Each structure stands twice: as C-alpha cells, then as structure tokens.
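Quick one, structure for this:
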Amino acid sequence: MSYTFLYNYYILSLSVGSLIALIAGVVVFVNGPKRLEKISWFFLCASSAIWSLGYFFMISSQSHDIARLANLVLHQGIIFIAFFYPLFILSLTDSYKKHKLLLLTLSLSVIVFSTLNFSKDFVTDVIPKYVFNFAPEAGSLYKYFTIYFFTSIIYAFFILFRSFVTSLPEDARRFKFILLASIAGFLGGGSFFFLTFNINIPPVLVILVPIYQIIITYAILRHNLFNVRVIATELLVFSIWVFLLVRTILARSLQDALLDGGLLVLVIFFGILLIRSVLQEVRSREEISRLAEDLRIANVELKKLDQLKSEFLSLATHQLRTPLTITKGYISMIQEGTFGQVPQKIRDVLSKVYLSNERLISLVNDFLNLSRIESGRMKYNFEQMKAEQLVESAVEEFKELAKEKKVDLIWKKPSGALPEVMIDKEKFHQVLMNIIDNAFKYCKEGHIEVSMSEEAGRGSSDKNILIKVKDSGVGMTREELDSIFKKFARAQSGSKVNTEGTGLGLYLAKRIVGDHGGEIWAESEGHGLGSTFKIRLPAKGEEVSKQVQFKEFVEKI
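From the prediction side, this is the model:
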C-alpha cells in the first residue's frame, strides 16, 4: 500500500472513531435513566474520543510542540480508559460492590499515571515513525503503564466472562457480544502500543475501535432486543460502508471515485433494507414471545378461576344435597302411608314431585362429581360384586317413569351367570341412572331395552361384561356420536326433544367408566332410528378374589 493511502486510512479511522465515540457516549447518556452503567459508558466514550483526537492531531501535526501537547492529551485519554472500562464492566455486571479494592486501586493509579504523564521518563519525545508525522517514544516508566493498562483491561474481561458463564441466557448473550466486541476494540486500540515500543507491527486494526463502540452502544440501549442476527447484520453492513467510504475518499482518479461512490450509495440503500428486514423479523419474534407469555399468564389465571369454580360447585352442591335428600325421605314416607292414608290425586302429584326431586338429586350429584374430578378429589370404593344386581336395581327405579311416559322398559336378564366385576357401587349406579334416564329423555314412545352379556377379552383368558341400553328414540348423526361425551355437549336432535339436559351426565359417565378400566360409547343408524349405549367392563373375578383374600390376611395379622 502507498504511503498516502495508509496515512489517509489512519487519519480517517481516528477522526471517524472520535466522532462515533462522542455520539455513542451522548446517545446512551441522554437515553433513559442515568444508571452507573450509562454514566461510566459515557465517560469511557469521552476518554476514547480524547485518545482518538489526540492521536489524530499528533500524527497529522506539522509542529513538534503541537504534537507533544497532543501526546499528553491522548495518553490522558488512555489513562482514563484503563479506569472507566473496568468501572463500566463492574456496573454492567452489577458487581462493583464486590470489587471496592479494585476501584480504589484504579483510582490511585489514575492519579499516579496522570502525574507521570508529564515526565520524560514516561514518554521521552514524539518523533516521526511509520507513516506518521509524529508518534510517541516510550520512556523507562512506560512499560509499567503498559502492564497496568492491559492488566486492568484483561481483568475486566475476566469479570465479564465469569458473568457470561453464570448468567441467565438473555444476559449471557448480551455479555458474550460485549466481551467479543471489547476484545476486538482493544485489539484495534492496543495495536498502537507496538509502535510506541518501536515494534514493527502497524496499527491497521484501529478501525475496530468505532465498530466496537457501535455494538456496545446498541447492546446497552436495546439489550431486551439484543439479537445475534441483528448484530451480525449491522456489523457486516457497517463494515462494508466504512470500507467503501475509505475507498471513495482515497480514490486515485475521478472515475474510481464515482464508481466507488455509486457503489457506496447502492450498498447503503440495500444495507438499510437488509437491517430493517432483520429488525422486523426480530420484533415479530419478540411479539410472538410476548403474546406467548401473556397467553401463559392468562392460562394460569384461567386455571385459578376454574379451581374457584370447582370449589364453588362443590360447596353449592353439598348445601343443596341435604334438603333434597330430606325432601325425598318425607315424600317416600307419605307415599308409604306413614302419616296416614293419602288420596290417589295427591299420590299422583307426589309421584311427579318425587321424580322431579330425583332428577334434581341426580343433577346435584353430577355437579358434585364434576367438581371432584376437576379438583382431583374423586375417590372410589371398589368392591367385588355381580353387576347384574346393580343393573336390575337401576331398571326397577325407572318402572314408575316408564308407566307415566307409556314407554316399554324391558330388562333382559342374562341367560347364565356372569363373571363378577370390581366396581364402586355408588358411582357405577349413577352411571347407569344417567344412561337410562338419558334414554327416557329422548324416547317419547316405543321401548327401552336394557341387557347384559359376557364377551371375550383381548387375552385368551380375559372376559368382559357388556351392558347395553337400547332405545327407539330420536337417534343421532355420526358428528353427534363423536361429541356427546364431551363436557356440556348435547346432540342437536335431542335438544329439540328435551330441554332439561345439562350435557354433564354422559361426560361424567365416561370419566367414571374409564376409571373402572372400562369403555363407554354410543351407536346409532341416524335420525329417528334410535340409539344404543354400550358399557364394557373387564371381569376380574379371580384376580379380585386373590386381592380380597390377601387384604383379609393382612388385616388378621
């Protein structure tokens, strides 16, 4: 490279660097609350600007005296950088309270080296070096300052790296890029030390200093939006801009200048579009992340409300259950003649009241079981028994309703003995009542047939009990068959015939049968062709007998 090109490159890098440093410091300082992190960054940028301007005037000066004065200024800037950069890192990582001794040492070092800056043992003189008009010549004490400078900076790197390792992912990502940007920046600025000690390594990396300041400024102002892709994109685009700008300024001919200038304009235009698109993508992702967090919070609140609803249902149903049970008892006593003979007209009315009360009790039990299931407090008392006894008992309870509605209720007893099953008598009785009552609701005339049979299980020795409740009612479509076992769901065709249902009975029946290890489903050929509800329970007679015998044996011990 030619002398002129290199000289102009350093002049441009230092002047642009000082300007960017001032802008970076001021922008951060005036934006938002004045935290120690922002204050220390402002003074660090000011120190960097002093160093850049001092070097600029020294290497471009034609006067030895001005160059000597500029040397004092630039080294004062370096002395302050060695203090404010560790302070910035300590405030950034919120660890300055743990490093009070370090801050005291740095403060004393600033005083000592600021005093030595005026001594010829620090910098003996400024003389022509490399492509510069003047550059500092190290004195006998300068090596101690160099050790101090890099020790303080490297220790700050160590603090930042430790915070990066131990922090949460969002902060760790921020610390990582600040660390990488800092290393790049100090490689650029620190490369001038070689020239001071007459080591033949030119400071060509000086362009990294303003880039490092841009990255850290962005990280401070927008650490909540700090993103790998954004930083990488901006760094790439800014680097290309600076490179083309330098080429345009240092062009050897008008034609080259116009070509590089035109290319710079195009790259600026498309670079802005690229950065905007990446930022838009980042904002979209953050918006999605924010909405997801809002949704999570809303879901937590909904679960709390659902829990409160379940507790309210449990309390309300407990309070309703007692008076309804008492009412049922008194009606039964009146019907049985406990309080004397009752006229037939009153008996008919009492029968209707009794049936309505039974439905209310069933509804209250449904809500009570719903609250227990949703709160995880549903308890079962399983016992070994013949299921046909329970089914026959449930059918008997609907004989009066069948007479009233003029519906034939048919109980087809199994031809032979069926295997015993393990069931909760009370809970399964409620399932049967819901299924049979459901058949009556949607069967205005015709018949309801309840039957039981034995069928083979999956294994060669497994057996199942199959309970069927078949009616000649309104029937259902395929879509309705898929949805009737959902909470608060009702078939459209059935809701026109009967408006009393809540859509809970079948939902609870499915949950209870499922907890028994069984299955429940419905079948229908379509509207007007009736429905068949089937319950399949695993027969575990032998296994249950062994469990009961073992339990009795343990209790005897």
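
going forward, measure contacts between C-alpha atoms and count neighbours the same way
Noted.

now the strands: where do they sit in the stretch 151-300 of the chain?
Assigned by DSSP state E, counting those that start in this stretch, the strands in the stretch 151-300 of the chain number zero.

What is the strand or helix carrying residue 534 packed up against?
Under the criterion of DSSP states H and E, residue 534 resides in strand 531-539. Strand 531-539 sits against strand 421-424, strand 463-471, strand 519-523, with contacts defined as 3 or more C-alpha pairs under 8 Å, 6 or more residues apart in numbering; DSSP states H and E.

this one next, for a side-by-side:
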Amino acid sequence: MVFDADIINILIATVAVLNTLYGLIVFSRNRKNTTNQSFFFLSLAVSSWGIAMLFLRGAHDPDLAVWGARALYATAALIPFASVYFARLFPEEKRFLSFFEKNIVPLPFITILIITLLPYGGLIEDVTLTQGAEPSISFNFLLHSVYILFIVGYFSWVYVILFSKLLKTKGILRIQLTYILIGTLATTATGVVTNLLLPYFNIFTFNWVGQIGVLAMITFILYSILKHHLFSVSVIATEIFVVVLELTLFTQIFIAQTLQERLLATGIFFGSFVIGILLIRSVIREVEARTEVEKLAKKLQDANVKLKELDKLKSQFLSIASHDLRAPLSSIRNFMSLLLEDTYGKLPPAAEEGVRQVFGRATEMAQMVDDYLNVSRIEQGSMKYDFAPADLVKLVSESVEGMKANAEQKHLDLSFYVPSGIQKIPIKADVGRLREVFNNLIDNSIKYTPKGSIKVFIEGGESTARVVIQDTGVGITEETKKNLFKLFSPGQFSRKINPSSTGVGLYVVKKHVEAHGGNVWVESAGEGKGSRFYVEFPITLTPGEATVHKFANDL
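Modelled structure (predicted):
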C-alpha cells in the first residue's frame, strides 16, 4: 500500500487530524464529563472513517482494497451509532447509561458491523481498482439496502432527539443546539449523498467528499463557541494556536522530500501534539480555578448581603424588644423607689434590703435596655444628638458625685481633680449622651476595682480637653484591649467578675464620643495593674478666653 500525497488525501488527513485534535481538546476540559466523553467518541468515529478512506485510496492490491472498503463502511456505521449517544447525553455533565442505552441501542450496530466485516457473503463483495479513478465497490444488494436503512434510521433518530431538546430549551443551550444541528445536518446531507446514494448507483467519483465534509460540523461548533463565548477566551485562543501549529507541522510531513525528513517531521508533529494537549489542559485548569474563585466570591457577596439583612433585622428586634421592656422596668423602679422612700410606711429592715436589691437590679436592667436601644439606633443610623454649649468640668463633676454612693458601698475612694484656676471648660455636646459616657466609664471602674481608689481628672491644652478615669482594679490584657470597644466583646475575664456584662456599654461609649468629634482609648500595664481610660474632646474657646483656660498636662 502506497500513500499518494494528492490534494484529496491531504485534505482527508488534515480533517481527520483536526477532528481528533478538537475531540481531545473537548475531552481534556473535563474527562469525567459525560457530554465530553460522548463527543470524543464521535470525533474518533469520524476520524477513523477518514483514515479508512485513506487506506482504501492507497491500496494497490485488490485484496487490501476489499479490506479497506470493509473498514470504510464499518467506521461509517460507527458515526450514527456514536451520534445517538452524543445526542442523548448532551448537555449532561454526569449521567449513567440506562439499560436500554447499554444493551439495546448497540444491537443493530453490532449486526451491521458483522455483515460489513464478513469476508464471505458480507456487504462488500469486491473492489475494482482503476488507474486515475476512485475504487469501485461491489455490494450485496440486500445487505447494502439494510445498511442504508440503518444509517438513515439512526441519523433520523439523532435529529428527533436534538429537535425535541431544542424545543424544550432556552438561552445559550438553545443556541448551542441550533449550531450543532446546522453543522451535523450539512455533514449528514453531504455524506448520505456522496457515500450512500451515489455508490448505490455505482457512482464512486465523489466517495471521498463526506470525509472532508465533516469539517462543516467542526466549523459550526467552533463558531458557536467563539460567537457566544461559551468557553473562556484564553482557552479558545490557546486551542486555536495549538490547532494551527499542529496543522502546519502535519503539512510538513507531506512536503518532506526524503524519508529521513518525513520521519523527523512525523516525530516533531507527535511531540508537539502531546505538548499542545498538556498546554491546553494547563490553561483550562487555570481558568477553572479562576472561575471557582469567582463563584466563591459571588457566594461570599451573597452571604454578606444576607448578613447585612440579618443585622438589620437584629437591630430592629433590639429596638422593638428594648422599647417594650422599658415600660415595665420603669414601673418596677418607680414602685420600688416609693417603697424605699417610706411612701407606704416604714419597711422592716429585711424587706427594705430586698426592695433595695430589686431596685438595683431593675436599674441595671434599665441601663442595659437603654444600651440596646442605643445600639439599635446607632446601627440603623437613627441616633440623634442635641448639641449645645456645655461645661465639661460640670458634666464630669456631676457624674462623679452621682457614682460616689456606689463606690462607698465597695469601700472605694472616688475622687475628682481639676487643675487649679480652671472653673469651666466649654464644649459643644449632647449633655445627656456625654453623661452616659462618663457614668458608664466610672461605673465600670467601680465594678472592676475590688479595692483601692478611682481617680477622675482633666488634662489637656488649648484645643483639646482630656478626661482620665484611673483605677487600681483588675487591669486589662493586651488581647482584651484589641476588642474592648467592639460590640458584644466584654472579654472572658470581665464576665468572671461581672456575669451580667454584655459588651454593649463601651461600644456605645465609643460611638457617642466619636459623634462629638472626640476619641476614647484605654491603657493598662496588664492584669492586676489597674487601667486608665482616656476621653478626649475638642474644646470651644473664644479668643478672649484662650489664656484663661490653659491647664496643665499633669497633676
């Protein structure tokens, strides 16, 4: 057998290589994908049909030509058989074959394969070789008719499947099916005429056209991918580069003048073929990884939106629940206050102590409710501040005086220091909110100071005023300081001393101070070494007051 490098053989070989390469490219995208597997099977069937035609056209011995004809019609029967599976499985990513697909669909094909390859009494009876003409094949008339019915029947089945899917789908999938139908219809129409009907009437002049006509199917599928961006542009660009390179190297095999050059060109072709497939797979993996990251980012974005919605619902719940709790707590506190003031008569000592404890707990709960309401308003952006001229010295002094009773109950020394000569520090503030700030900070120092003292003093300069609350309490670790002013972050050590701590108070303090253009922070040498809370505000001075209100940085 001699391979003649005429234009027809070169075209058939080129299309066979191109079709195999495209099948490998699709298969390498995801080898476990059912559609990819079925398409690869189909591409191999079409390529083997082209190779069988090359074998027949290159045969110069009648016996070899007969086997070439048998191989040609056996591989041709494989195409509609493979097409049925592709049509049934497309576009499934993972699907197992049914009993019908495994055991019934192959039976007609196996029958056709047997009668095609039978050496005696089969489909092919003889082949006539004529110089300058296509091989002429003699058929068993009855078996040839059965063969044609099989080809037409299976291809008709393929189009029934594809058209039924086309009617049920929308969007990109519908576009894919449309182009696949156009390409395969063109290929089938060409092949049926040139490779079935004309040979039926002993016309073999165009028996090779079908092997080249399959290029239409590849072209339309490629067009659908490029036109509608069904795959990544970078992957497509890599595939086109590899295909062009392989076709160029494949052509070099036929252009080579000597056997040595032809062998070298063949080796280079197969080597670059393997490298090209590996390159495409590498690009596909990179694209898939990027796609996965994009999916995760989208999921994270969706989760973030849901979290914001939940956070909003939480704030609304806090607002409603806190508002509903205020009324009964106010009633309890008012009634307990009346009892403690002997409005209903003198209480026995034991009863008075019990009422005092109830009053204290109700007061704590009322403060917690106010904190939750503040959190809700802050997070919803509905917190309102009534800024007006105020005196920082007076504000802090009143808070200290109001907390002295609590300090005395724990036998703590609570004192307030103002630099000499300072009577007033003017600031613009919401007096009620700042009173909450100082009450909260001083109350915390009392709670977390088992023994010793708490000093509150003011320091600063011409443009800022700084209030410092210093205690000899339990101190704060570096780890706790990082989250101290965050919502619901009281710290584990704080919970041991004050189980009712919610981690809300200091969060509200920070937001109130920041709303006044100030800053709040804490310093501590560590656990058991006390702490210093700093609250800094801008002060408002007239030019005439500037020299009057200077005060020392240290006491």
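
Tell me which of the helices and strands packed on strand 531-539 of the first structure lies nearest to residue 379 of the first structure.
strand 421-424 (9.4 Å; C-alpha to C-alpha).

Helix or strand: which one has the counterpart of residue 310 of the second structure in the first structure?
In the first structure, the residue matched to residue 310 of the second structure (TM-score structural alignment) is residue 305. Taking DSSP H and E as the criterion, residue 305 of the first structure maps to helix 254-335.

Give me the mean distance between whichever helix or strand comes after that helix and the second structure.
The C-terminal neighbour of helix 254-335 of the first structure among helices and strands, as given by DSSP H and E, is helix 344-374. Here the mean offset of helix 344-374 of the first structure against the second structure after fitting is 1.9 Å, by mean C-alpha distance after the TM-score superposition for the first structure.

Which among the helices and strands packed on strand 531-539 of the first structure is found nearest to residue 404 of the first structure?
strand 463-471 (16.7 Å).

May I see the buried residues of the helix or strand following the strand holding residue 534 of the first structure?
Remark: after strand 531-539 of the first structure, the chain's next helix or strand is helix 541-556, criterion DSSP H and E. By 16 or more other C-alpha atoms under 10 Å, the buried positions in helix 541-556 of the first structure come out as 541, 544.

Stretch 305-319 of the second structure now?
Applying 16+ other C-alpha under 10 Å to stretch 305-319 of the second structure flags 315-316, 318-319 as buried.

who are the neighbours in contact with the residue in the first structure sticking out farthest from the centre?
Within the first structure, residue 341 marks the point farthest from the mean C-alpha position, 70.5 Å out by C-alpha atoms, centre = their mean. Residue 341 of the first structure sits next to no residue when contact means C-alpha atoms under 8 Å, 6 or more residues apart in numbering.

now swap in residue 44 of the second structure and tell me
So residue 44 of the second structure contacts 19-20, 23 (C-alpha under 8 Å, 6+ apart).

Look at it and tell me its secondary structure.
helix (DSSP: H, G, I helix; E, B strand; the rest coil).

So it versus residue 73 of the second structure, what's the distance?
Noted for residue 44 of the second structure: a distance of 15 Å to residue 73 of the second structure, by C-alpha to C-alpha, to the nearest Å.

now do residue 51 of the second structure
12 Å.

Then residue 470 of the second structure?
From residue 470 of the second structure to residue 73 of the second structure the distance is 98 Å (C-alpha to C-alpha).

Residue 408 of the second structure too?
Residue 408 of the second structure is 107 Å from residue 73 of the second structure, where distance means C-alpha to C-alpha.

of the two, who's got more company?
Neighbours were tallied for residue 408 of the second structure and for residue 73 using other C-alpha atoms under 10 Å; the higher tally belongs to residue 73 (22 against 12).

nearest spatial neighbour of that one, skipping sequence neighbours?
Of all residues not flanking residue 73 of the second structure in the chain, residue 116 sits nearest, at 6.8 Å (C-alpha to C-alpha, 6 or more residues apart in numbering).

Count the neighbours of that neighbour for me.
25.

And for residue 278 of the second structure?
Under the criterion other C-alpha under 10 Å, the count of neighbours that residue 278 of the second structure has is 14.

Looking for the alignment partner of it in the first structure.
Match for residue 278 of the second structure (TM-score structural alignment): residue 273.

contacting residues for that match?
With C-alpha under 8 Å, 6+ apart, residue 273 of the first structure has no contacts at all.
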